[in-house]
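Enquirer: this is a predicted model, with the sequence first.
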Amino acid sequence: MQSTTSSFTMRALLVTGFLSITITSTFSVAKDTNTESETCSYNEVEMLELSPREFDQNLEKGWREVAKAEACREAAADLIHTYYTKNEISKGAMRTFVWHEGQLRAEVGQYQRAISLMKQARKPPEKDMSGWNYYVDATIAFLQSDREELKTQREKLAAVPKPEGFNPTDADGNPIELQWPLNLNIVDKFIRCFDQAYSEVYTECTAEK
C-alpha cells in the first residue's frame, strides 16, 4: 500500500461522512497528553475538544491528520474510538465515526473488528434514501469474501432512485457533483478486485471484470 492515504481513499471517506451525518491500542499516552506510536503523535486533549465536524471532516485536523501516514492508520482508528467514547455525539455522527473507524480497521487487516463496527453504521431503513445500507452490506460482503452477497447488494444499490432535490455540498456548503447511485463505483471496485485486500481496492487494484 502507498505510504500515504491516497486521494481516492480520502475522498471516499470524506463523502461518506457528509452523507451519513448523518487489539489493544498500540500507542501510549505521555504525561503531557501527547500520544505517540512510531511516527504518530497527537495531543489527545486537543483532539477531544474538536467539534465532531472538525474532528471528522477537516483534512488537517482530527483523525485524518493522524491517518495520513500508513503506519498510523490503526492509531487513527483508536483515536476515533476514543473520541466517540469520551464525547457525547448524535446518532448520525456515531454512524459516521464507527464507519470510518471500521474502514481504517479494514485497511490494516482487522476485518472482524471492521465488520462489527460497520454493522453499527446502518441507518434505519425508513431514513435511508441513498442506498447507504446496501453499500454498507456490500462492503461487509467483500470483507467476508462473499461474492454472491456482494453482487446482490450491488444490484440493490444500482436500483435506488435518485431523490428529487438531491444537491450535495461539501463541508463549506459548496455544491459538488456526485455520480448516482452513491458509492456504486466503490462497490464495482469490490467486485473487480474481489481477491485483493481491502486496502488495495482503494489504492492499487487495477483488475478488470
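Expert: Now that the structure is in, tell me what you want to look at. Residues are numbered from 1 along each chain as shown.

Enquirer: alpha carbons only for contacts and neighbour counts from here, please
Expert: Will do.

Enquirer: helix or strand: which one has the residue most central in space within the chain?
Expert: What sits nearest the mean C-alpha location of the chain, by C-alpha atoms, centre = their mean, is residue 100, with 3.1 Å. Assigned by DSSP states H and E, residue 100 belongs to helix 91-107.

Enquirer: measure the spatially closest residue to residue 95 that is not a sequence neighbour to residue 98 for me?
Expert: Leaving out its chain neighbours, the residue that sits closest to residue 95 by C-alpha to C-alpha, 6 or more residues apart in numbering is residue 121, at 4.3 Å. Separation of residue 121 from residue 98 (C-alpha to C-alpha, to the nearest Å): 6 Å.

Enquirer: buried set for the helix or strand harbouring residue 54?
Expert: Take DSSP H and E as the rule and residue 54 turns out to sit in helix 52-57. Of the residues in helix 52-57, those buried by neighbour count under the rule 16 or more other C-alpha atoms under 10 Å are 52, 54-57.

Enquirer: give me the helices and strands touching it, please.
Expert: Applying 3 or more C-alpha pairs under 8 Å, 6 or more residues apart in numbering; DSSP states H and E, one finds that helix 52-57 contacts helix 7-20, helix 62-67.

Enquirer: list the contacts of that helix.
Expert: Outside helix 52-57, the residues that touch it by C-alpha atoms under 8 Å, 6 or more residues apart in numbering are 14, 17, 47, 61-64, 89, 93, 97, 171.

Enquirer: thinking again about what came up before, contacting residues around the residue nearest to the centre of the chain?
Expert: By C-alpha under 8 Å, 6+ apart, the contact list for residue 100 reads 13, 77, 80.

Enquirer: structure two is appended below for comparative analysis:
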Amino acid sequence: MVVAIVIALAAVVQSPAVEAPCGDEVQILNEDLDTFDQDPRKGWRSVVARTNCRAKAAELLRIYREMLQMRLDSLAWHEGQVLAELGRVTEAIAIFQQAKRRDVVLDQPQEGWNAYADATIAFLRRDRIALQQARKRLAATPIATTMERQPDGSFRPSSSASRPPNLDVVDGLIKCFDRSYAEAYGSSSCRS
C-alpha cells in the first residue's frame, strides 16, 4: 500500500513539497477519504474553491480515486493470500482475479502487477507452463521509478530497485512448485 501511495505521489510531485497556488497536493492526497471528499476546507473542495484550480481539483480527484482503487486491490490481494494459505484455492483464485488492475493506474503501467497475479493463479491451478510464462512477463517489465519520502517531507527517486517487484516471490513459487502456497510463498528456503 505504501508503494502505491508513493507511486501516486510521484505522478503528482516532482520536487520537494511546496505550497502551490492550488494547495499542498501531497497533504491533500494523504487525507483520509472523509476529509478528502467531504470537508469544505480541505481535500478537493479546498482546491476547487481557489481561483483557476478547477482542473487541478479534477486531477486530484482522479489520482485519489486511483489510489483508493489500488488500496482496495491490495486488500483483495491480501484476502486472496490468506485464503490460499488456508488451502481455499478456488476462492483465492477468484479474489486474485479481482485484484488485477487496468493496464495503467496513476500513469504507471500495471503489467508487472498483473503478471504477478497471473503467476500466483497459475501456481494455485498447478499450471507450471502458465507460471513460467507469467514469470517471463514479470521479469520483462520495466522497473518503475518510485519516489521515496525523505525526512524533510520531500520526495526523491529511489535507486534501490534492481528487479521488478515480486519476482523473488514468483521464483519461490517455481522453486517450490510441489508445495502448498503457504510454504512456497512463506518459506525462506523457497526464495533463496
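Expert: Perfect, thanks for sending it. The structure presented is a predicted model; accordingly, all values stated were derived computationally and were not measured.

Enquirer: TM-score for these two?
Expert: Remark: TM-score between the superposed chains equals 0.56 [TM-score structural alignment, normalised by the length of structure 2]; 126 aligned residues with a C-alpha RMSD of 3.0 Å.

Enquirer: OK, contacts around the residue nearest to residue 95 of structure 1?
Expert: By C-alpha under 8 Å, 6+ apart, residue 121 of structure 1 lies in contact with 94-96, 98-99, 136.

Enquirer: 10 Å instead?
Expert: 20, 91-100, 102, 115, 132-133, 136 (C-alpha atoms under 10 Å, 6 or more residues apart in numbering).

Enquirer: gap between it and residue 7 of structure 1?
Expert: Per C-alpha to C-alpha, residue 121 of structure 1 is found 23 Å from residue 7 of structure 1.

Enquirer: just residue 131 of structure 1 next, same as before
Expert: Residue 131 of structure 1 sits 24 Å away from residue 7 of structure 1, going by C-alpha to C-alpha.

Enquirer: more crowded one of these two?
Expert: Using other C-alpha atoms under 10 Å as the criterion, residue 131 of structure 1 and residue 7 rank with residue 131 on top: 24 against 11.

Enquirer: how far away is the more buried one from residue 174 of structure 1?
Expert: Computed with C-alpha to C-alpha, the distance linking residue 131 of structure 1 and residue 174 of structure 1 is 23 Å.

Enquirer: show me where structure 2 has strands.
Expert: 104-105, 108-109, 147-149, 155-157 (DSSP state E).

Enquirer: how far is the second one from where the chain is centred?
Expert: Remark: strand 108-109 of structure 2 is offset 10 Å from the chain centroid, using C-alpha atoms, centre = their mean, to the nearest Å.

Enquirer: what's in contact with it?
Expert: The contact list for strand 108-109 of structure 2 (C-alpha under 10 Å, 6+ apart) reads 7-8, 11, 101-103, 141-142, 144-146.

Enquirer: let's see it at 7 Å
Expert: Residues outside strand 108-109 of structure 2 that contact it (C-alpha atoms under 7 Å, 6 or more residues apart in numbering): residue 103.

Enquirer: thinking again about what came up before, turn the contacts of helix 52-57 of structure 1 into TSV, including neighbour count and distance to residue 209 of structure 1.
Expert: Listed next are the contacts of helix 52-57 of structure 1 as TSV, based on neighbours: other C-alpha atoms under 10 Å; distance: C-alpha to C-alpha, whole Å:
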residue	neighbour count	distance to residue 209 of structure 1
14	20	27
17	22	29
47	18	42
61	16	38
62	27	37
63	27	34
64	22	32
89	14	41
93	21	35
97	28	32
171	15	34
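
Enquirer: which one of the residues you listed sits closest to residue 144 of structure 1?
Expert: Ranked by distance to residue 144 of structure 1 (C-alpha to C-alpha), the contacts of helix 52-57 of structure 1 are led by residue 97 at 21.4 Å.

Enquirer: look up how far residue 82 of structure 2 lies from the corresponding residue of structure 2 for the closest one.
Expert: Correspondence of residue 97 of structure 1 to structure 2, assessed by TM-score structural alignment: residue 75. Residue 75 of structure 2 sits 11 Å away from residue 82 of structure 2, going by C-alpha to C-alpha.

Enquirer: for residue 135 of structure 2, same thing?
Expert: According to C-alpha to C-alpha, residue 135 of structure 2 and residue 82 of structure 2 sit 22 Å apart.

Enquirer: between the two, tell me which one has more neighbours.
Expert: Applying other C-alpha under 10 Å to residue 135 of structure 2 and residue 82 shows that residue 135 carries more neighbours, namely 25 against 14.

Enquirer: that one pairs with which position in structure 1?
Expert: In structure 1, residue 135 of structure 2 lands on residue 154 (TM-score structural alignment).

Enquirer: that match contacts residue 187, doesn't it?
Expert: Yes: using C-alpha atoms under 7 Å, residue 154 of structure 1 is in contact with residue 187, at 6.4 Å.

Enquirer: what touches both of the two?
Expert: residue 138.

Enquirer: buried ones in the helix holding residue 100 of structure 1, by neighbour count?
Expert: For helix 91-107 of structure 1, the neighbour count (16+ other C-alpha under 10 Å) marks 92-107 as buried.
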